[in-house]
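Undergrad: Sequence and computational prediction follow.
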Amino acid sequence: MKYLAFATGLLTATAVVAETPVLTVYTYDSFVSDWGPGPLVEKAFEAQCGCDLKLVGAGDGAALLARIKLEGARSDADIVLGLDTNLIAAARETGLFTDHTVTASYTLPVEWTDPQFVPYDWGYFAFVKDADLESPNNFMALADSDLKIVIQDPRSSTPGLGLLMWVKLAYGDEAKSVWEGLADNVVTVTKGWSEAYGLFLEGEADMVLSYTTSPAYHLIAEEDASKAAAAFDEGHYMQIEVAGKLAASDQPDLADQFLSFMVSDEFQSIIPTTNWMYPAVTPTEGLPKGFETLITPENSLLVPADKAGIVRDAALAEWLDALSK
């Protein structure tokens, strides 16, 4: 009888586990790292969804879209989290994403009405350096300097792609000559952000492509004020990161629930001190102390999502040609 009771209990427990729905979210590697938002987001969402939230790191932001294109409707993903406005049009063209039902009081620098992609954070690209390093205040001056920089590959990384858009929008037809000047400043081109930032911290370069908010990490998490973002007088290119639901998801209701959770105060309050970006919806308690020390670009640059593909293709061709010489 004891064996029968044990076996019955085991079968019941197994059935409960089997019935737990799984929501799979593809995202970038730093999001799922121990120090990223992933662990806190997973814990908070699972506490309310009665599900298993499976966060899958799939390289850097631009690599996510490539993977989804490859997997197509057969993908295990229900949601892709980590695209940005430079990739929205290309993502929409795949036909793999469907409309969302999210409404939110966004505090983005631009109006947001996209029917398929939900923003969760934003920031400005910048070169991060030691605070006491005298750095140039534009790309031309950087090209004329002996400073060594680490950047990311625009074909796999959203920061790398953002840099291309930044230079192209700031310099137009002169962008290729700017890249030709910068070629000997580039120590290496990494696949993603984490590798590049790690090389900078190891002293392999004077500056690294990152965000104006990156010094907040060192200041708040490490109590280290030794890092700063270089202010460029051309302005700084903006990134708005988004998530979208796949049309082939086998958990559409759960995916909708996650997207709504993503713009909630609970999720948004996690972003500033884990993803080190500005939240898409300012939390009730505001931004953490230390964010007020960050530089604020005088000029914000952003290519509209529906035109980003054209600009991206031209900028990428110029970049590849310049760095191959």
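TA: Good, I have the coordinates. As the structure is a computational prediction, the values presented were derived from the model and not from experiment.

Undergrad: alpha carbons only for contacts and neighbour counts from here, please
TA: Will do.

Undergrad: Which neighbouring elements make contact with the longest strand belonging to the chain?
TA: For the chain, the strand with the greatest residue count under DSSP state E is strand 117-130. Here strand 117-130 touches helix 158-171, strand 207-211, strand 227-229, strand 236-246, strand 278-279, going by 3 or more Cα pairs under 8 Å, 6 or more residues apart in numbering; DSSP states H and E.

Undergrad: for the ones you listed, which one sits closest to K129?
TA: Among the helices and strands packed on strand 117-130, strand 207-211 comes nearest to K129, with 4.8 Å by Cα to Cα.

Undergrad: What is the neighbour count of A90?
TA: Number of residues near A90 (other Cα atoms under 10 Å) recorded here: 16.

Undergrad: ugh, typo on my part, it should be A91
TA: Around A91 there are 22 residues (other Cα under 10 Å).

Undergrad: now K168
TA: Applying other Cα under 10 Å, we find 24 residues neighbouring K168.

Undergrad: I figured it was touching A317, is that so?
TA: No: contact criterion Cα atoms under 8 Å: K168 and A317 do not qualify, at 11.3 Å.

Undergrad: sorry, back to before: and the helices and strands packed on strand 117-130 as JSON lines, adding distance to P115?
TA: Listed next are the helices and strands packed on strand 117-130 as JSON lines, based on distance: least, Cα to Cα, whole Å:
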{"stretch": "helix 158-171", "distance to P115": "21"}
{"stretch": "strand 207-211", "distance to P115": "27"}
{"stretch": "strand 227-229", "distance to P115": "34"}
{"stretch": "strand 236-246", "distance to P115": "10"}
{"stretch": "strand 278-279", "distance to P115": "20"}
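
Undergrad: put this beside the first:
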Amino acid sequence: MKVFTSVLTLISLSLLSLSARAADPLTVYTYDSFIAEWGAGPKIKAEFEKQCDCQLEFVSLDDGAALLNRLRIEGETTQADIVLGMDTNLMKEAERSGIVAEHAVNTERLQVPGGWDNNYFIPYDYGYFAFVYDTTRLLDPPKSLKALIEERDDISVIYQDPRVSTVGQGLMLWIQKVYGDDNQQAWRELADNTITVTKGWTEAYNMFLNKEADMVLSYTTSPAYHRVADEDDRFAAAMFEEGHYMQIEVVAKSAYTDQPERADAFLQFMLSDAAQSVLPTTQWMYPVTDVNLPDAFYTLDKPEKSLLYQPDEVMGNRQQWVRDWQTALVE
């Protein structure tokens, strides 16, 4: 009888333990615009929770680069099960830091420009950086990055801090691609036209909408938002003859998660039609699988030339390029 009672006790304790684990939320570290009321987060949360019978919890930071810094600081004490919002430019640093784990996701449906081959990260959307402007206010936009930086003293701009923002980092890499060793001179000339450098995209874009600058660093797809959400076709992305730097946003499983199977399920979900169909009209980026796009996307200009560094190259040079930016601004 005592043995039987002991077995029942063990079973009860096991069930309670499983129940407790099932009740633990799956915690996703991401950036603030993703979980905004108008962002992808609320819809992603609702759809995933239907499928997993679990709770998804978001923790927001300013931007993708801040995610890497936060996870490095927290290490094994982190609450993150998932990190969503870094991009290919930060992948190798994250892998080398040991903060992400290999995934077990089927990636056959992926349709990313240039293909995809990585065991840690899954892409979920992509786009091209661009300076966005109001066509009723700026009648003669620059036609190249060099023209904006070197010739157009009459244009004011806002961009994001490359130390903490993946968008700001995108500009840094864009300038590096175009200017190479002359990057500091380019930053000094751009500084003459810069109203401010913000921590993240949301702050910068809101300032632009409040007419605090002529142009803001964003994406070629940003005008689609205004056409769909606001029925407003005033906004456009300036297309530059040197090409546009491409961003591929990625999601990964934390190396410290105690829910690895559920974390993999979330990564797999991000490639499902339910998730991918949400992204064009919330993230205002291109999906990475073959889902229907809003009509407004087909009216957008797409860069004739895309620019992209390999992750290893970014990892080996990013800190120096950041220092070049800082040095140029204080000289």
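TA: Thanks, I have it. Everything numeric in this text was worked out from a predicted model, so none of it was measured.

Undergrad: Give me the TM-score for these two chains.
TA: Here the superposed chains carry a TM-score of 0.92, computed using TM-score structural alignment, normalised by the length of the first structure; 309 aligned residues with a Cα RMSD of 1.4 Å.

Undergrad: And the helices in the first structure, which stretches?
TA: Using DSSP state H, the helices of the first structure run over residues 2-19, 29-32, 38-49, 61-71, 88-93, 139-144, 158-171, 175-182, 193-201, 214-221, 252-262, 265-268, 308-323.

Undergrad: against the second structure, where does the last one fall?
TA: It stands for helix 308-323 of the first structure. Per TM-score structural alignment, the counterpart of helix 308-323 of the first structure in the second structure is residues 314-329.

Undergrad: mind listing what's buried in that stretch?
TA: 314-315, 318, 321-322, 324-325, 328-329 (16 or more other Cα atoms under 10 Å).

Undergrad: and the two most separated of the residues you listed?
TA: Maximum pairwise distance in those, criterion Cα to Cα, is 22.5 Å, between M315 and L329.

Undergrad: Of all the helices of the first structure, which one comes closest to P297 of the first structure?
TA: That would be helix 158-171 among the helices of the first structure, by Cα to Cα, at 13.0 Å.

Undergrad: Could you list every helix and strand that the closest one packs against?
TA: The elements that helix 158-171 of the first structure packs onto, with contact taken as 3+ Cα pairs under 8 Å, 6+ apart, are strand 117-130, strand 149-152, helix 175-182, strand 207-211, strand 236-246, helix 308-323.

Undergrad: Of these, which is nearest A73 of the first structure?
TA: Across those, A73 of the first structure has its closest neighbour in strand 236-246 (8.2 Å, Cα to Cα).

Undergrad: Which strands and helices lie in contact with the closest one?
TA: With contacts taken as 3+ Cα pairs under 8 Å, 6+ apart, strand 236-246 of the first structure sits against strand 79-84, strand 97-98, strand 117-130, helix 158-171, helix 252-262, strand 300-301.

Undergrad: My guess is V105 of the second structure contacts L267. True?
TA: Yes: using Cα under 8 Å, V105 of the second structure makes contact with L267 at a distance of 6.9 Å.

Undergrad: more neighbours, these two?
TA: A direct count of neighbours by other Cα under 10 Å for V105 of the second structure and L267 places L267 higher, at 25 against 17.

Undergrad: who are the neighbours in contact with the counterpart of the more buried one in the first structure?
TA: Aligned against the first structure by TM-score structural alignment, L267 of the second structure finds its counterpart in L259. Residues counted as contacts of L259 of the first structure (Cα atoms under 8 Å, 6 or more residues apart in numbering) are 100, 102, 118, 243-244.

Undergrad: Relative to L287 of the first structure, which of the residues you listed is nearest.
TA: So of those, ranked by how close each gets to L287 of the first structure (Cα to Cα), first place is V118, at 20.6 Å.

Undergrad: Alignment lookup: the closest one to the second structure.
TA: V118 of the first structure maps onto I122 in the second structure, with residues paired by TM-score structural alignment.

Undergrad: cool, Y211 of the first structure as well?
TA: Match for Y211 of the first structure (TM-score structural alignment): Y219.

Undergrad: Okay, its match and S14 of the second structure: tell me how far apart.
TA: Relative to S14 of the second structure, Y219 of the second structure is positioned 50 Å away (Cα to Cα, to the nearest Å).

Undergrad: cool, I44 of the second structure as well?
TA: Counting by Cα to Cα, the separation of I44 of the second structure from S14 of the second structure is 31 Å.

Undergrad: Comparing these two, which residue is more hemmed in?
TA: I44 (21 against 12).

Undergrad: Just give me the mean distance for the longest strand of the first structure relative to the second structure.
TA: Its aligned residues in the second structure lie a mean 0.3 Å from strand 117-130 of the first structure after superposition (mean Cα distance after the TM-score superposition for the first structure).

Undergrad: Report the angle between that strand and strand 207-211.
TA: Interaxial angle, strand 117-130 of the first structure versus strand 207-211 (axes from the mean of the first three to the mean of the last three Cα atoms, to 10 degrees): 150 degrees.

Undergrad: For strand 117-130 of the first structure, what is the distance to the chain centroid?
TA: 7 Å (Cα atoms, centre = their mean, to the nearest Å).
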